[in-house]
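Chemist: No sequence on hand, only this structure:
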């Protein structure tokens, strides 16, 4: 893909997101609000609080992640699967709780239903991918 074409594609995604109220400011608010809630959650809080040493740094990284996911910003360069593999307290059930809380946060603060759907499609895909990567290990399966 040429750099001109990539830039045009990125601009189109940003314009479509902006039309439904999604921009860097909304993403920042979403990440802050959602992880404030997560940190207090009876099941998710201990997992996140036990794994995250520097919350301001982690939140900044999460904002870059979601800007890259939602706006194709290209500002995130981490490796989410490797980071999650290090957290031994994650259980498969946590993903459903995380997704439910994410949707509730969106419903509370998103500018409209289109923004909720836009994020939930992506969050569902990401959650499923992480869950499969963490808990479905064909090499450990019994035959």
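Modeler: Structure's in. What do you need? Note that the structure is a prediction, hence the values are computed from the model and not measured.
Chemist: switch to C-alpha atoms for all contacts and neighbour counts from now on
Modeler: Fine.
Chemist: what's the distance between the longest helix along the chain and the middle of its chain?
Modeler: Longest helix in the chain by number of residues (criterion: DSSP state H): helix 113-135. Its chain's C-alpha centre and that of helix 113-135 lie 7 Å apart, by C-alpha atoms, centre = their mean, to the nearest Å.
Chemist: so what does it touch, helix or strand wise?
Modeler: Judged by 3 or more C-alpha pairs under 8 Å, 6 or more residues apart in numbering; DSSP states H and E, the packing partners of helix 113-135 are helix 55-71, helix 80-85, helix 92-109.
Chemist: The first one versus helix 113-135: what angle between them?
Modeler: Looking back up the chat, that one is helix 55-71. Counting by axes from the mean of the first three to the mean of the last three C-alpha atoms, to 10 degrees, helix 55-71 lies at 110 degrees to helix 113-135.
Chemist: what comes up buried for helix 55-71?
Modeler: Buried residues in helix 55-71, defined by neighbour count with 16 or more other C-alpha atoms under 10 Å: 59, 61, 62, 63, 64, 65, 66, 67, 69, 70, 71.
Chemist: just the residues you listed now: which is nearest residue 116?
Modeler: Nearest to residue 116 among these: residue 70, at 11.6 Å, using C-alpha to C-alpha.
Chemist: Okay, one more to line up with it:
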């Protein structure tokens, strides 16, 4: 392997190890991420407003979606590159997807974190990440630069 690729690989490995250690210190690890995804999307499925939108898109494919979301949140928290999908195209053209639903999604995510987050620091990290993700999706999907989401 050429030296510059070795350097990049070593740097990436160091960054992943640091992220994993930092997250473990506040209680975020792959086991917690699995629990978070399972709990949150279980609540999504029964949510009066969000449930039908998700079900219309994911009918019969919930296990596949949960697997992707576990990889996605591992990549966000652990910086391990586990997720290689494209979130914006996945959300384009979703029937019933409206900008206000992102606030509902964030509120439910915050409630889930309130119930199961292993520490206040874990809750704050994951909530801030979710807010950034929601803002990015809104900007990409609805082209609305005046996005204001309230923090739960």
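Modeler: Yes, it's here. Treat the numbers as computed from the prediction; the structure is a model and nothing was measured.
Chemist: on that earlier part again, could you export the helices and strands packed on helix 113-135 of the first structure as a markdown table, including distance to residue 138 of the first structure?
Modeler: Shown next, in a markdown table, are these (distance: least, C-alpha to C-alpha, whole Å):
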| stretch | distance to residue 138 of the first structure |
| --- | --- |
| helix 55-71 | 28 |
| helix 80-85 | 16 |
| helix 92-109 | 16 |
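Chemist: Which one of these lies nearest to residue 28 of the first structure?
Modeler: Judging those by C-alpha to C-alpha, what sits closest to residue 28 of the first structure is helix 55-71, at 5.9 Å.
Chemist: mean shift of that closest one relative to the second structure?
Modeler: For helix 55-71 of the first structure, the mean deviation from the second structure after alignment is 0.5 Å (mean C-alpha distance after the TM-score superposition for the first structure).
Chemist: That helix maps to which residues in the second structure?
Modeler: The alignment of helix 55-71 of the first structure onto the second structure (TM-score structural alignment) covers residues 62-78.
Chemist: which residues are contacting that stretch?
Modeler: Stretch 62-78 of the second structure is contacted from outside by 16, 19-20, 23, 28-30, 33-34, 37-38, 41, 58, 80-84, 126, 129, using C-alpha atoms under 8 Å, 6 or more residues apart in numbering.
Chemist: Now find how far off-centre it is within its chain.
Modeler: On C-alpha atoms, centre = their mean, the centre of stretch 62-78 of the second structure falls 7 Å from the chain's centre.
Chemist: What residue, apart from its backbone neighbours, is nearest the alignment partner in the second structure of residue 112 of the first structure spatially?
Modeler: Superposed on the second structure with TM-score structural alignment, residue 112 of the first structure falls opposite residue 119. Among residues not flanking residue 119 of the second structure along the chain, residue 26 sits closest, at 6.1 Å (C-alpha to C-alpha, 6 or more residues apart in numbering).
Chemist: That neighbour: how many residues sit nearby?
Modeler: The local packing of residue 26 of the second structure (other C-alpha atoms under 10 Å) involves 16 other residues.
Chemist: Tell me the counterpart of it in the first structure.
Modeler: Using TM-score structural alignment, residue 26 of the second structure pairs with residue 20 in the first structure.
Chemist: tell me which residues in stretch 85-98 of the first structure are buried?
Modeler: For stretch 85-98 of the first structure, by 16+ other C-alpha under 10 Å, it's 90, 94, 95, 98.
Chemist: Need those in a markdown table (columns: distance to residue 5 of the first structure).
Modeler: As requested, these are exported to a markdown table (distance: C-alpha to C-alpha, whole Å):
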| residue | distance to residue 5 of the first structure |
| --- | --- |
| 90 | 40 |
| 94 | 39 |
| 95 | 36 |
| 98 | 35 |
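Chemist: of all those residues, which comes closest to residue 128 of the first structure?
Modeler: residue 95 (7.9 Å).
Chemist: In contact with the aligned residue in the second structure for that closest one, which residues are there?
Modeler: Alignment note (TM-score structural alignment): residue 95 of the first structure maps to residue 102 of the second structure. Going by C-alpha under 8 Å, 6+ apart, residue 102 of the second structure touches 134, 138.
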